[in-house]
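Engineer: please work out how this folds:
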Amino acid sequence: MSAEQYAINHKLVREHGLEPYEGTPLDVRAVIAGLPQNVKDGFRFDAVPWGRFGHAYGPGDDVPGLLAQVRSSNAEVVQAALRELWASIVHQGTVGSVAPLTIPFLLRAASDPTAHHRANTLNLASAAARREHWGSGTRESFLQVTRQEWMYDCGGYAMNWSIEASRSAIAADTDLLLPLLHAADPDVRTATCYALATASCEAGRITDALCARLATEPSPTVRASIVLAVAELAREHNDPRAVTWSRTLWPDPTQFADVRVSAALAWLCLVDDPVPNDLRTTLDTLITADLTRLLNDVPWIANVDDENGLARTIDQMLDKAQPGAIDSHPWD
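Structural biologist: The predicted structure is shown next:
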């Protein structure tokens, strides 16, 4: 392709949709699928077509320099680079077309046990692989990774393609992520759950690993993240087993309160049944100020509200409150 052909012709898209670009060098899904392993493992930034794709502030030519800084031994340099990447490639929830190309390198940086800000690095990769639903904790949206309708980024590129490519990039590195479920830092384990839940394939293997970890996981926040990750994978991959699994967990008095509450939320998102009275009673009994504080740090819940996420989520799921409205006693 010539330089002119490395740009989307929006008139052509309006007339024929994106089909003319499927599988071409302008299809970020094809670019991700074709990245050689040695390019990813060797941080070969020079072998990636950054400038062909963009973010909120223009072409992605500046991205490899920022990714190099994410690997710095200086924690402040890493933090600044991540802040700039967050602001550009997932600007206000808009996934730029260059974002999927960062994921193999973000995951490899986060897998280094000596790296700084590993959880935030993983969360950045996750943000590029899922729809934005800030403030929405409804049963329909809470575990929704993708949307059916077409969405476009700041440059007019189809976010559906970008998110699909990001999910494929995460799935391709399942073997890199699974060991992080056993990382020493619980924040890294939580972020790993959130990333794995977006994988476009390998759902069965990931689910098995998550369930195995749940049996020994000491952190309430991570346990809740495991439950929600299993449910999100089941929702995206049409696996009915999670319905029975979550329905068994939330009434079980031998389970931790964090597991029971997260399982109740998961079950509500996996079925269309009316909210049972015993589920309301379970939540009313289990939810305390301490548990609320812990569960507010779970990524799915924090995305609903970073201070009152659990209250907002339960209010929307149980009583169909509009996103953003809080009932001070949502489980009454």
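
Engineer: every contact and neighbour count from this point should use C-alpha atoms.
Structural biologist: Fine.

Engineer: max-length helix in the protein?
Structural biologist: When the chain is parsed with DSSP state H, its longest helix is helix 220-236.

Engineer: what is that helix packed up against?
Structural biologist: In terms of contacts (3 or more Cα pairs under 8 Å, 6 or more residues apart in numbering; DSSP states H and E), helix 220-236 is packed against helix 186-196, helix 203-214, helix 241-249, helix 257-270, helix 289-295.

Engineer: please generate a structure for the following sequence too, so the two can be compared:
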Amino acid sequence: MLDGLDDIGWRRLGHAYGAADDVPDLIRALRSADPAARDDALGTLYTTVFHQGSRYEASAYAVPFLLELLSDPATPDRPAILALVTSLAIGYDEAVLPDGFPIGSYRRAAEGGRDLLAAKPAPWSGEHQATKEYVEYTYVESLDAADQARLWAYVDVAVYDAARAGVPLFRHLLADPDPWVRTGAAYALAWFPEEAAGSVAALARATDVSQVTGAGAVEVATMLVASGLLNAAPDHRWLADPPAGGPVRRRRRTGTGAGPGGRPHDGRGADDLDRRPARRDGRPDGRRLAAVPQR
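Structural biologist: Coordinates of the predicted model:
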């Protein structure tokens, strides 16, 4: 598990706070037996390789190892890791809804960005903030607006394509025993239109299975919306009110009961569910973002 993680030149790669040499330990901590250690590692990854929706050079290198963790049923908190991978792929979904992810536009915008990224100097690394050198920031600021846009678009596409490699895994996870993994997998598939043919078929099969298993409303709705974002024709069987006692039941916005797949419900309605970890705008030590400019 995680073979090759230490073979990456993380110190040469940058994230929101400079050199990404802390990323390997953070990824390993996602398999820790200590829930607090896992939560801290996940939160720190959200503030480094995915800071306020921005992705960085190191982000694309982290994704394959996150996918490897997802592929192992023994990995704890897989729904949270799946949410991180999806966030890395697309940023915040509200920016691309209701139309889906415009990957064609991103690819066109990224033309020329590879050479600009290759010319970027290695990020600063060290323990003492007083001696920090803003080498990446200075380089990016030296570019005109058009080249900055090309650079960032190339970074975003590189991360997106790293996550796209996980599409076969996401389809496989539609049959996972954990309903939250199944729901997260359906959500992830929604953002890869270049893989639509296989994903729509996989989502259709999973939706049919849900009629037999009595999957929760959030899970089924996510599958249907994901199919729609991939331009699939609507399945009219699910557009009418279900019969009493059918597999999808209306649930009051408040109250308790069973959640998706029988998981205990916490009293929130479907509109309130958001399993993405809360945004964290700063590191635990309070340092300000400085290595690269915000977009």
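
Engineer: any idea what the TM-score is?
Structural biologist: Here the TM-score for the pair of chains, by TM-score structural alignment, normalised by the length of structure 2, is 0.63; 223 aligned residues with a Cα RMSD of 3.6 Å.

Engineer: just to revisit the earlier point, mind putting the helices and strands packed on helix 220-236 of structure 1 into JSON lines with mean neighbour count?
Structural biologist: Listed next are these as JSON lines, based on neighbours: other Cα atoms under 10 Å:
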{"stretch": "helix 186-196", "mean neighbour count": "26"}
{"stretch": "helix 203-214", "mean neighbour count": "17"}
{"stretch": "helix 241-249", "mean neighbour count": "17"}
{"stretch": "helix 257-270", "mean neighbour count": "25"}
{"stretch": "helix 289-295", "mean neighbour count": "15"}
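
Engineer: of all these, which one is nearest Val48 of structure 1?
Structural biologist: Nearest to Val48 of structure 1, of all these, is helix 186-196, at 22.5 Å by Cα to Cα.

Engineer: Provide the aligned range in structure 2 for the closest one.
Structural biologist: Counting by TM-score structural alignment, helix 186-196 of structure 1 falls onto residues 179-189 of structure 2.

Engineer: now the matching stretch on structure 1. Mean distance?
Structural biologist: Here the mean offset of stretch 179-189 of structure 2 against structure 1 after fitting is 1.6 Å, by mean Cα distance after the TM-score superposition for structure 1.

Engineer: and the contacts of that stretch?
Structural biologist: 78-79, 82-83, 86, 167, 170-171, 173-176, 199, 203, 215, 218-220, 222-223, 226, 260-261 (Cα atoms under 8 Å, 6 or more residues apart in numbering).

Engineer: any of those residues buried? List them.
Structural biologist: Neighbour-count burial (16 or more other Cα atoms under 10 Å) applied to the contacts of stretch 179-189 of structure 2 gives 78-79, 82-83, 86, 167, 170-171, 173-175, 199, 203, 215, 218-220, 222-223, 226, 260-261.

Engineer: where along structure 1 do the strands fall?
Structural biologist: 54-55, 58-59, 90-91, 94-95 (DSSP state E).

Engineer: just those strands: most buried one?
Structural biologist: strand 94-95 (a mean of 28; mean count of other Cα atoms under 10 Å).

Engineer: give me the contact list for that strand.
Structural biologist: Residues contacting strand 94-95 of structure 1 (Cα under 8 Å, 6+ apart): 55-56, 89, 127-128, 132, 153-154, 159, 162-163.

Engineer: in a markdown table: the strands of structure 1, plus distance to Thr313 of structure 1.
Structural biologist: Compiled in a markdown table, the strands of structure 1 are given as follows (distance: least, Cα to Cα, whole Å):
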| stretch | distance to Thr313 of structure 1 |
| --- | --- |
| strand 54-55 | 31 |
| strand 58-59 | 35 |
| strand 90-91 | 23 |
| strand 94-95 | 23 |
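
Engineer: can you say which of those is nearest to Ala199 of structure 1?
Structural biologist: Using Cα to Cα, those put strand 94-95 closest to Ala199 of structure 1, at 16.3 Å.

Engineer: what range does the closest one cover in structure 2?
Structural biologist: On structure 2, the counterpart of strand 94-95 of structure 1 by TM-score structural alignment is residues 54-55.

Engineer: ditto for stretch 10-20 of structure 1
Structural biologist: Aligned using TM-score structural alignment, stretch 10-20 of structure 1 spans no residues in structure 2.

Engineer: dump the helices and strands packed on helix 220-236 of structure 1 to a markdown table, plus distance to Val39 of structure 1.
Structural biologist: Formatted as a markdown table, these follow (distance: least, Cα to Cα, whole Å):
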| stretch | distance to Val39 of structure 1 |
| --- | --- |
| helix 186-196 | 22 |
| helix 203-214 | 25 |
| helix 241-249 | 37 |
| helix 257-270 | 38 |
| helix 289-295 | 38 |
